[in-house]
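Dropping the sequence and predicted coords here.
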Amino acid sequence: MSNTAGVCGLGSRGSEPVPMGSMTLYPVPESVSRARRWFRKLTDRHKLSCSVDDCVLMVSELVTNAILYGEAEEPWRVRVEWWRVGSALRVDVHSPGLPSHVRMREARTEDVHGRGLGMVDMLSDSWTAGPSPFGGTMVSFVVDDAWL
């Protein structure tokens, strides 16, 4: 598991990304549970062979981070997109703010926050953070062999 630079090649193995779905969410706490429900519902028909529960947890963590750390002077939204790239699943979460602010922390036992990217790092095959094509930040994770 590693933070892999360059979203284009993430999990691609030479395959073009095929869009599978997306959602746009308000930057409010209720959007985290909405993201979990909708991701599960909208990916169900695609018969993923990876752990959907792990993917839902990672989506939840990235949407939470986007809501907590997104910064904009005007109204904004969190955008979640998921792609099939060969046999891999790639999920992108877009929010406003600076990509340089994304970092994995070492949370202490008593810390309430600070474990999200660590979980994404453990559960995904790779992840990355960088500029979003919409402006702001995009954090992505890839699960290899999501389809057998």
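All right, it came through fine.

going forward, measure contacts and count neighbours with C-alpha atoms only.
Noted.

tally of neighbours for the closest residue to Arg84 other than its chain neighbours?
Spatial nearest neighbour of Arg84, excluding adjacent residues (C-alpha to C-alpha, 6 or more residues apart in numbering): Val18 at 5.1 Å. Look at Val18: counted by other C-alpha atoms under 10 Å, it has 13 neighbours.

Tell me which stretches of this protein form helices.
For the chain, the helices defined by DSSP state H occupy 30-44, 52-69, 116-123.

Check the offset of the first one from the chain's centre.
Think helix 30-44. Remark: helix 30-44 is offset 12 Å from the chain centroid, using C-alpha atoms, centre = their mean, to the nearest Å.

Presented hereafter is structure B, for comparison with structure A:
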Amino acid sequence: MAYMVDRYPCEESPRLGAMTLHPVPESVPRARRWFRRFIAPYNLACSVDDCALMLSELVTNAIHHGGSDEPWLVRVEWFKDGTSLRVEGHSPGTPAHVSLRHAGADDVHGRGLLLVDSIANSWHAVPSRFGGTAVVFVLDDAGPQEE
């Protein structure tokens, strides 16, 4: 299997969905498409476009900066956290190596976390429960709307 998408619509679980992706450039647009498809039924109170953009930055950074001597995958999960939406991107690497850069005008790369920083209410990097690093962003008052 090239990839996997998990959905957990169970009321007891705050996890709304997850996907596992190969660390290849094609995974970035795939992650955006799947996120849009699987988050749609939850009727977010925030911009799905903003979420998809930030999610794609997490996946892009994981692909470019993650890595291992062993085969590895990128895992993305999204959760209802009270009234907030929390999105996590997991990959190999060390959280200490994750930092906000200010790219120069001629730099092709280096703006991903700057975008996340400017849109999300908060973000941080922590050790992943899967091993490696989790980069997490939170959007306050964005969680799924009650119908």
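The structure has been received and is ready for your questions. The structure presented is a predicted model; accordingly, all values stated were derived computationally and were not measured.

Can you give me every residue that contacts the aligned residue in structure 2 for the residue nearest to Arg84 of structure 1?
Counting by TM-score structural alignment, Val18 of structure 1 lines up with Pro14 in structure 2. Applying C-alpha atoms under 8 Å, 6 or more residues apart in numbering to Pro14 of structure 2 gives the contacts 79-81.

about what we covered before: next, format the helices of structure 1 as TSV and append distance to Trp76 of structure 1.
Below are those laid out as TSV (distance: least, C-alpha to C-alpha, whole Å):
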stretch	distance to Trp76 of structure 1
helix 30-44	13
helix 52-69	10
helix 116-123	22
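
Reformat those into JSON lines and put mean neighbour count next to each item.
Formatted as JSON lines, the helices of structure 1 follow (neighbours: other C-alpha atoms under 10 Å):
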{"stretch": "helix 30-44", "mean neighbour count": "15"}
{"stretch": "helix 52-69", "mean neighbour count": "20"}
{"stretch": "helix 116-123", "mean neighbour count": "19"}
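
I'd like to know how far the counterpart of Trp34 of structure 2 in structure 1 sits from Cys50 of structure 1.
Using TM-score structural alignment, the partner of Trp34 of structure 2 in structure 1 is Trp38. Taking C-alpha to C-alpha, to the nearest Å as the measure, Trp38 of structure 1 falls 17 Å from Cys50 of structure 1.

show me where structure 2 has strands.
For structure 2, the strands defined by DSSP state E cover 4-7, 15-21, 74-81, 84-91, 122-127, 133-139.

got a markdown table for those strands, with distance to Met54 of structure 2 and mean neighbour count too?
Formatted as a markdown table, the strands of structure 2 follow (distance: least, C-alpha to C-alpha, whole Å; neighbours: other C-alpha atoms under 10 Å):
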| stretch | distance to Met54 of structure 2 | mean neighbour count |
| --- | --- | --- |
| strand 4-7 | 18 | 13 |
| strand 15-21 | 15 | 20 |
| strand 74-81 | 12 | 22 |
| strand 84-91 | 9 | 25 |
| strand 122-127 | 11 | 16 |
| strand 133-139 | 8 | 24 |
